[in-house]
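>>> This is a predicted model, with the sequence first.
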Amino acid sequence: MVMKFRSVLDIACGIRYIYSQLDICSSLSRAILLDSEMSTKIHDIEKAYDNINEVLPLLNKPTFASAINLIKIKLSELKDIRSSVIRLKEGAILDDIELFEIKSLAIINNDISSLLSQFNTESFKIYDTTHVLNLLDPDGNRITSFYIYDSYSPELTKLRRDYKQSNYQDQDIPFEISKYEEKIREQLSSSLREHYLLIDNTMLSLALADILIAKCLQIKSLDLVVPKVSLNEKTEYRGLFNPEIESILKNEKREYQKTDISFSSQKPLLITGSNMGGKTVTLKTLALAQLLFQYGFGIPSEEAHITPVNEIYLSCGDDQDYRASLSSFAADMKRVDKMIKSLKRGRFILSLTDEPARTTNPVEGSALAESLITVLSKYRSMNVLTTHYNISNPYCTRLRVKGFENGKMNYSLVEDTGTEAPHEALLIAESLDIDSEWIELAQKELNKRN
């Protein structure tokens, strides 16, 4: 299953926020990014981050930073002329607008090539379009306009001079001029057709340069990190955070508590904790980090070692589907079933499942959660689940949210060897100023049961 970047933007993990914060200069570059496919091969992922690692230190040099500002101005003029390139390839005679667009592309490319030539970097692949530019700019003026220049044809030059001398009254001459001009367009199109692949590659390389610069600048502005590719099927984060939520909290003058977490393909990881303990945010942020990793972005963490996977499954929240007549429970079960089917086809996946079977009764819900862990443990995969059920399954490693301390929630994850989920609902309700009579009666009911 090929996952294009545009298809993951609606996953509720914060990736659309990251995309919105990406300072891409041209609409072509955005289109190229949106159509990019998720990388699953280690070589491709490492290559993407090698390019970022080469460019990032250069941004600290004033001369390079200044050059980047000029390059971004040039990239803002980049147009999507893929349809014109297709027409050229298929044998069409290009009109003056299309020839102008190709000339503009060549000028932008040459200007950016000149700006980058002073820096020793292989991250930007820049093609030599001098020949294309010479075809469309025979007088060497290097201005972004196009005209069937007199220098293309002595006969055309003479006709234009004669027409001018007639004070533009001889109506036979314009027809002759138009024939010569169309012949020159045909000749130019024929000559350019030999270079259609160069033109197409130039357009793509400039878009990729735009995307690379934007990703590097975003790493600096959002305090992201370049990850390491994990080769032992163990994913580890130190100081993991969700930039969108961090931004919201910052506006409210509150601080985001970062998370340390690790898990592997050896056993599913089970996170327990009460509601409002940040378990769902952790799963969504793990999904965000994995997606960013496999699309070559910076990672919201202080340090990250990440395992590439074939597919990513995030199951969070109330997905009741009225159009499909599915209840919350049914939607939850169908989504998890889809993930299991992928596992059984031999796909190496990351599954992030928030409180499986949480919307049914606790007896059957806990049985479904226990058995899901058993199923997942049988297959090579990366799995993180959360629950507030009491789970005794031995086929998983366990972390729990540290919990309520001194009147506030501590979202740190600590190792857990117990099988009971924390009992903190009443404490949290009390901290929210929920009706005291209700809370007191609930506490008495708990005391009776115990």
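All right, it came through fine.

>>> only C-alpha atoms for contact and neighbour calcs from this point on.
Will do.

>>> Tell me where the stretch 151-300 of the chain has strands.
In the stretch 151-300 of the chain, strands defined by DSSP state E, counting those that start in this stretch lie at 228-229, 234-240, 259-264, 269-272, listed in chain order.

>>> So which of those is the most surrounded?
Burial of these is given as mean neighbour count (mean count of other C-alpha atoms under 10 Å); strand 269-272 ranks first at a mean of 26.

>>> Which residues does that one contact?
263, 279, 383-388, 396-401, 421-422 (C-alpha atoms under 8 Å, 6 or more residues apart in numbering).

>>> try 10 Å
If you take C-alpha atoms under 10 Å, 6 or more residues apart in numbering as the criterion, strand 269-272 is touched by 261-263, 279-280, 282-283, 352-355, 373, 377, 382-391, 393, 395-402, 413-416, 419-422.

>>> what about it, distance to the chain center?
27 Å (C-alpha atoms, centre = their mean, to the nearest Å).

>>> can you check stretch 311-321 too?
Per C-alpha atoms, centre = their mean, the centroid offset for stretch 311-321 relative to its chain is 19 Å.

>>> Return the set of buried residues in it.
Judged by neighbour count (16 or more other C-alpha atoms under 10 Å), stretch 311-321 contains these buried residues: 311-316.

>>> and the comparison structure, right after this:
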Amino acid sequence: MSIKQAIKQISGFNYIVNSLNIRSSAGRKQLFSLPFLTNGDDIETALDETETAVGIVNAPENEKRLSMLFSKLMQLHDISGTIRILSDKNILDDVELFEIKYFALLAESIREHAGQLKISFIDIPSLAKVIDILDPEKKRIPHFYVYDQYSPDLASLRAQLNRMPDQGYSEQEIEQARLQAQQLEDEIRKKITQQLYPHARALLKALHEIARLDVVLAKARQAKELGLCKPAIGDKKTFYTGLFHPEIRNLLRQQHKDFQPVDISIPMQPTVITGANMAGKSVLLKSVALAQTMMQFGFYVAAQSAAIIPVEQIVISISDGEDELKGLSSFAAEMLRLNTTIDNTRQHISQLVLIDELARTTNPTEGKAIVCGILDFFIQHNVQSLITTHYGIDMPCRKLRVKGFTENKNNEKITIDNINSFIDYSLEETTEKEVPHEAVKIAEIIGVNAAILERAKKYLKNDVQ
């Protein structure tokens, strides 16, 4: 999975990416090239780098130096195209030589600031020799010109050209002198390019390392701003305390509402989750998918603490209307995703499977049978999975229930605007086969027509009898 695919597939990941304060175009390019890490050691290395950066960002004594470093990062441009031209041994023009000089001067400055901040996770090579090649005047100014210092002959010819109009030379003679100067300049550009060629790899590495620094520092600042934590690498199960969804939490805060974090463990077997409508089951699955994705791209995660088992694939099935736009019914799309999980299992591909209300769009008898069938398969193969459902499931698997409505001690009026305040989104283990029956109650709260609800209650009462 690439960053772009994760933005498309994982709810809230686009919010995470957009909240990164990356200063440079090179840093942004580096971000979108990040791999989806599946090896625990690689993930720990990425997280350790972010942890080091968090310590640097949080230290008050570093504030001034960081401000200067961030200012330098904002000046960084992606010159990989120019470095590629150099690597191919093509002669560079003045603009390209300026780009390399400007970058080399900037890289040396960033290297110095990084050293002062004791940033140990990057290795920016020295480009002092590159600067010496491009700055014969040693003024260290971000400007390039084929300087007179490159060639005494060129300096003499330029001086002669400046005098020629006042000394009565013809236009033809002046033009001939100009052509000679241009030829000398071309020869010098060729020579400079040849001198720079051995430094192409160092230039590319410096660009890569500085872009990586930009990304890691952005991750660190994000961790501080959003209250993220460094996850551990899980072994036999994944668990979260205080798991939350940053984007949804932000939306609720804009409405002066609170997001209730939840605690959950996810063993290497299927877990069925039940609960009333509006009890947060879908948000829970989205939060788990987001945290898993963030960790495997080397981000801190949205929780108070976490230990997460890395997987090769995250398979998530939550209806969002996109399947219909592709010409698929929600049921057909859901069944195709189930095929993916089954194929992955048979190919021994490690995966985290998250399915919201499996088979809810077909008739209840067959829907329940499909849920039981997939659970039977997942139990047999120890598939790490969370499946929410409104069906009463009698299967030998782990079951969790969202606690749901709390006691209204003050007899406050519950409305669509304050209903979240009366729901406990925390999870509890359950062995019950039946699922909560609170749909009519919620329909009353949100203002569904009373006459319709009375009819519904009558039919519900007849079914119970």
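Thanks, I have it. The structure presented is a predicted model; accordingly, all values stated were derived computationally and were not measured.

>>> Just give the TM-score of the two.
The TM-score (TM-score structural alignment, normalised by the length of structure 1) is 0.96; 445 aligned residues with a C-alpha RMSD of 1.5 Å.

>>> just to revisit the earlier point, among the buried residues of stretch 311-321 of structure 1, which two are most distant?
The distance between the two most remote of those (C-alpha to C-alpha) is 16.4 Å, for E311 and C316.

>>> Can you redo the strands of the stretch 151-300 of structure 1 as CSV, where the extra columns are distance to P57 of structure 1?
Shown next, in CSV, are the strands of the stretch 151-300 of structure 1 (distance: least, C-alpha to C-alpha, whole Å):
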stretch, distance to P57 of structure 1
strand 228-229, 17
strand 234-240, 22
strand 259-264, 27
strand 269-272, 36
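
>>> picking up where we left off before, of the contacts of strand 269-272 of structure 1, which belong to helices?
Mapping the contacts of strand 269-272 of structure 1 onto helices (DSSP state H) picks out 279-280, 282-283, 373, 377.

>>> Just among these, which is most surrounded?
Neighbour counts for those peak at T282, which has 26 neighbours (criterion: other C-alpha atoms under 10 Å).

>>> what residue of structure 2 takes the place of it?
The alignment partner of T282 of structure 1 in structure 2, by TM-score structural alignment, is L284.

>>> isn't its match right next to V262, touching?
Yes. Look at L284 of structure 2 against V262 with C-alpha atoms under 10 Å: they come within range, at 8.1 Å.

>>> Give me the nearest residue to D319 of structure 1, chain neighbours excluded.
S328 (5.6 Å; C-alpha to C-alpha, 6 or more residues apart in numbering).

>>> residues in contact with that neighbour?
S328 of structure 1 makes contact with 317-322, 357-360 under the criterion C-alpha under 10 Å, 6+ apart.

>>> buried ones in the longest helix anywhere in structure 1?
The residue-count maximum for a helix in structure 1 (DSSP H) belongs to helix 196-221. Residues of helix 196-221 of structure 1 classed as buried: 196, 198-200, 202-219 (neighbour count, 16+ other C-alpha under 10 Å).

>>> Also stretch 124-139 of structure 2?
Neighbour-count burial for stretch 124-139 of structure 2 [16+ other C-alpha under 10 Å]: 124-127, 130-131, 133-135.

>>> Now, these that are in helices?
Among the buried residues of stretch 124-139 of structure 2, the members found in helices (DSSP H) are 130-131, 133-134.
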